[in-house]
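In: here you go, sequence then predicted model.
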Amino acid sequence: MHIDIDRNTCIGAGQCALAAPALFTQDDDGFSALVPGHEHGTDHPMAREAARACPVGAISVSPPTP
């Protein structure tokens, strides 16, 4: 699946990193970022939970494009 973080929407609440620390971290500015190695997608089971945990809906998870 593909994970997208809308940096214009992200408020740096860190709920994604709490829900899925293997996938998400926070960058030096405090905004959500993917852990290195997951930039091109993942099948991690917590990806959708992290998207649901975002209080402003800055994370979207979609099927990979063929």
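Out: Sure thing, it's come through.

In: drop to CA atoms for contacts and neighbour counts, all remaining ones
Out: OK.

In: do a quick rundown of the strands in the protein.
Out: 2-5, 24-26, 32-34, 59-62 (DSSP state E).

In: check these for me and report the most buried one.
Out: Between the strands of the chain, strand 32-34 has the highest mean count of neighbours, a mean of 23, where neighbours are mean count of other C-alpha atoms under 10 Å.

In: second one coming, line it up with the first:
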Amino acid sequence: MKVFVDQDKCVACGQCVAAAPEVFDQRDEDGIVILLDENPPSEQDGDVREAAGVCPALVITFQE
């Protein structure tokens, strides 16, 4: 899986970090999403899907 984020549309709610802390983080200054691992191991697939689903701004996408 390859993960993408659109930082320009991020609203800094942090749901992605709660769902997949090994894949996402937030910038200290404004809370905008940071992608820690664009190619996470397959064990993280469910967490990435959850993060994409709970993101209110829909900034997380992925390719299988």
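Out: Great, that's in hand. All figures in this text were calculated on a predicted structure; none of them were measured in a lab.

In: got a TM-score for the pair?
Out: The TM-score (TM-score structural alignment, normalised by the length of the second structure) is 0.81; 60 aligned residues with a C-alpha RMSD of 1.2 Å.

In: out of the strands of the first structure, flag the one nearest Ala51 of the first structure.
Out: strand 59-62 (5.0 Å; C-alpha to C-alpha).

In: follow-up on the earlier one: including distance to Ala13 of the first structure, could the strands of the first structure go into CSV?
Out: Listed next are the strands of the first structure as CSV, based on distance: least, C-alpha to C-alpha, whole Å:
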stretch, distance to Ala13 of the first structure
strand 2-5, 13
strand 24-26, 9
strand 32-34, 8
strand 59-62, 12
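
In: looking at these, spot the one closest to Gly41 of the first structure.
Out: Nearest to Gly41 of the first structure, of all the strands of the first structure, is strand 2-5, at 4.5 Å by C-alpha to C-alpha.

In: and the closest one, what other elements does it pack with?
Out: Counting by 3 or more C-alpha pairs under 8 Å, 6 or more residues apart in numbering; DSSP states H and E, the packing neighbours recorded for strand 2-5 of the first structure are strand 59-62.

In: contact partners of the strand it packs on?
Out: Strand 59-62 of the first structure is contacted by residues Met1, His2, Ile3, Asp4, Ile5, Asp6, Ala47, Arg48, Ala50, Ala51 when judged by C-alpha atoms under 8 Å, 6 or more residues apart in numbering.
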